[in-house]
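Student: Predicted structure and sequence below. I'll ask about it afterward.
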Amino acid sequence: MPAPPDLRITEIFLSLQGETSRTGLPTVFVRLAGCPLRCRWCDTTYSFQGGETVSLDEVVGRVAAFGVPVVCVTGGEPLAQRNCLPLITRLCDAGYSVSLETSGALDVSAVDPRVSRIVDVKPPESGEAGRNRWANIAHLGSHDEIKFVLANRADYEWACEVLRERMLDRVCPVLFSPVQGELTPARLAEWILADRLPVRMQVQLHKLLWGGAPGR
């Protein structure tokens, strides 16, 4: 008889969603351990290694204990663990509104279609632009979102070119976000307005509320 599925979990916690169109919603975050990328400005490097081995049933039980209907599965890179897929399906089956935050480097096509996939596009300053899996775009729909995190004007212009050439705003909502401490939100907002971009400007609400921590 096969062993029950398990996952390596860095943390499960309740906070306000700090990004995407769900900003401000009370959300249970399930942070899976491990990531094959090393983005220069990553703020969750503590999730790269270690983690607690937890059964899928226990993860779902811990989520239920918070009594909140919105769940975000994140990392690290959650899709690097094969049991991420059954986890998010179980959460959807249990009636949760589920989002998945992924680096965009791994295949999203097998993700449960009920999930809102938040897919990063890595710009040059991240150091991981070569890992973008462009084939993912074909699998996205209007309930998904594409996110660019930008460090400077060069990143911004690169993102604008990708936006136009791939017509990303016709695929799903597109988010532009500044790297904290490198690009001011006001400057990015000015560029977006000047160019009349069809994107949503966002800042990380959790960092405004609680400082540098990725969660609470």
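Tutor: In hand now; what should we look at?

Student: When you work out contacts or count neighbours from here on, use the C-alpha atoms and nothing else.
Tutor: Noted.

Student: list the buried ones in stretch 204-216?
Tutor: Judged by neighbour count (16 or more other C-alpha atoms under 10 Å), stretch 204-216 contains these buried residues: Q204, L205, H206, G215.

Student: Please list the residues outside it that contact it.
Tutor: The contact list for stretch 204-216 (C-alpha atoms under 8 Å, 6 or more residues apart in numbering) reads F13, L14, S15, L16, Q17, G18, E19, T23, G24, D43, T44.

Student: if I read this right, V108 contacts N136, doesn't it?
Tutor: Yes - using C-alpha atoms under 8 Å, V108 is in contact with N136, at 6.2 Å.

Student: Mind checking which of the two has more residues around it?
Tutor: The neighbour count for V108 versus N136, taken as other C-alpha atoms under 10 Å, is higher for V108 (22 against 15).

Student: Is V108 part of a helix or strand, or is it coil?
Tutor: Counting by DSSP: H, G, I helix; E, B strand; the rest coil, the backbone at V108 sits in coil.

Student: Can you tell me which of the contacts of stretch 204-216 is closest to L37?
Tutor: Set against L37, the nearest of the contacts of stretch 204-216 by C-alpha to C-alpha is T44 (11.6 Å).

Student: so who does the closest one touch?
Tutor: Counting by C-alpha under 8 Å, 6+ apart, T44 touches G75, G76, P214.

Student: then this one, side by side with the first:
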Amino acid sequence: MAVADSVLLTEIFFSLQGESSRVGLPTVFVRLTGCPLRCGYCDSAYAFYGGEHKTYDEVLQEVAKHGAKYVCVTGGEPLAQKNCLPLLTRLCDEGYSVSLETSGAMSIAEVDPRVSRIMDLKTPGSGEEAKNLLDNLPLLTTKDELKFVLTSEADYEWAKGMLSSHQLDSKCPVLFSPIWEGLKPDQLADWIVRDKLSVRMQVQLHKILWGEKPGV
């Protein structure tokens, strides 16, 4: 049974950050359970169900065991749990450099301002474009990052249009990422260079190192 000061947790693990501008940094990942989206390329579907309720104190104790500076709260969709917000604040209060990986389908308005919000905009190829909460876009700051996971050239063109129409690269760093074993990274790189986009291309370092599996 859940208690007031707890979250439903899938796993906590220590690894290298595989994405965002923090790529390569030793990081503790706190993966919360549950997600209202069903993206076609999802690599964490095992976090949709199950999990175990852990108090904030229990989460903090487990995080502290790893002795890391960086903590990433992810999912699933962590903001689907209202108790994610106070957990983020507790982590910041403990002095960690905290990032949040969120789908862009939930409001980021109440996230502690000390947290770096790594937010997706879901492309048509994800199957979940309609879930994008565009009201989040004006809330992004230079310490946040906006990520497009691309499945095809059509997704790339859509993302390029969003970049231009919303002037996204003036709000925060923008990341373009090819889906794993789908869109070829060199193809995406060629398009970005050809079009001289002001974006950062990223590949998923953790999958290059260890493959697609939980806990890395």
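Tutor: Good, I have the coordinates. Fair warning: this is a prediction, and the values are worked out from it, not measured in the lab.

Student: TM-score them against each other, please.
Tutor: Laid over one another, the chains give 0.98 as their TM-score (TM-score structural alignment, normalised by the length of the first structure), with 214 aligned residues with a C-alpha RMSD of 0.8 Å.

Student: Dump the contacts of T44 of the first structure into CSV; add distance to S126 of the first structure as well.
Tutor: CSV is the format used below for the contacts of T44 of the first structure (distance: C-alpha to C-alpha, whole Å):
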residue, distance to S126 of the first structure
G75, 17
G76, 15
P214, 18
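
Student: Secondary structure of T89 of the second structure: a helix, I assume?
Tutor: Yes - under three-state DSSP, T89 of the second structure sits within a helix.

Student: Check whether I9 of the first structure really touches Y46, as I assumed.
Tutor: No - using C-alpha under 8 Å, I9 of the first structure makes no contact with Y46, being 11.6 Å away.

Student: what about the two, which has more around it?
Tutor: Per other C-alpha under 10 Å, whichever of I9 of the first structure and Y46 has more neighbours is I9, with 21 against 14.

Student: who's in contact with the nearest residue to that one once chain neighbours are set aside?
Tutor: Once flanking residues are discounted, I9 of the first structure sits nearest to L32: 4.5 Å by C-alpha to C-alpha, 6 or more residues apart in numbering. L32 of the first structure sits next to 7-11, 47, 51, 73-78, 81 when contact means C-alpha under 8 Å, 6+ apart.

Student: switch the cut-off to 7 Å
Tutor: The contact partners of L32 of the first structure, by C-alpha atoms under 7 Å, 6 or more residues apart in numbering, come to R8, I9, T10, T74, G75, G76, P78.

Student: just V119 of the first structure next, same as before
Tutor: Contact partners of V119 of the first structure, counting by C-alpha under 7 Å, 6+ apart, are E101, T102, S103, G104, E145, I146, K147.

Student: and the longest strand anywhere in the second structure, what does it pack onto?
Tutor: What stands out as the longest strand in the second structure, according to DSSP state E, is strand 6-16. The contact analysis (3 or more C-alpha pairs under 7 Å, 6 or more residues apart in numbering; DSSP states H and E) places strand 6-16 of the second structure against strand 26-32, strand 52-55.

Student: burial count for the counterpart of P113 of the second structure in the first structure?
Tutor: Here P113 of the second structure is matched to P113 in the first structure, going by TM-score structural alignment. A count of nearby residues for P113 of the first structure, using other C-alpha under 10 Å, gives 16.

Student: before we move on, back to that, now the two most distant members of the contacts of V119 of the first structure.
Tutor: S103 and E145 (12.1 Å).

Student: These two: which is more packed in?
Tutor: Neighbours per residue, other C-alpha under 10 Å: of S103 of the first structure and E145, the larger number sits with S103, 26 against 23.

Student: tell me the contacts of that one?
Tutor: By C-alpha under 7 Å, 6+ apart, the neighbours of S103 of the first structure are E77, V119, D120.

Student: got JSON lines for these, with secondary structure and distance to I88 of the first structure too?
Tutor: JSON lines is the format used below for these (DSSP: H, G, I helix; E, B strand; the rest coil; distance: C-alpha to C-alpha, whole Å):
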{"residue": "E77", "secondary structure": "coil", "distance to I88 of the first structure": "14"}
{"residue": "V119", "secondary structure": "strand", "distance to I88 of the first structure": "16"}
{"residue": "D120", "secondary structure": "strand", "distance to I88 of the first structure": "19"}
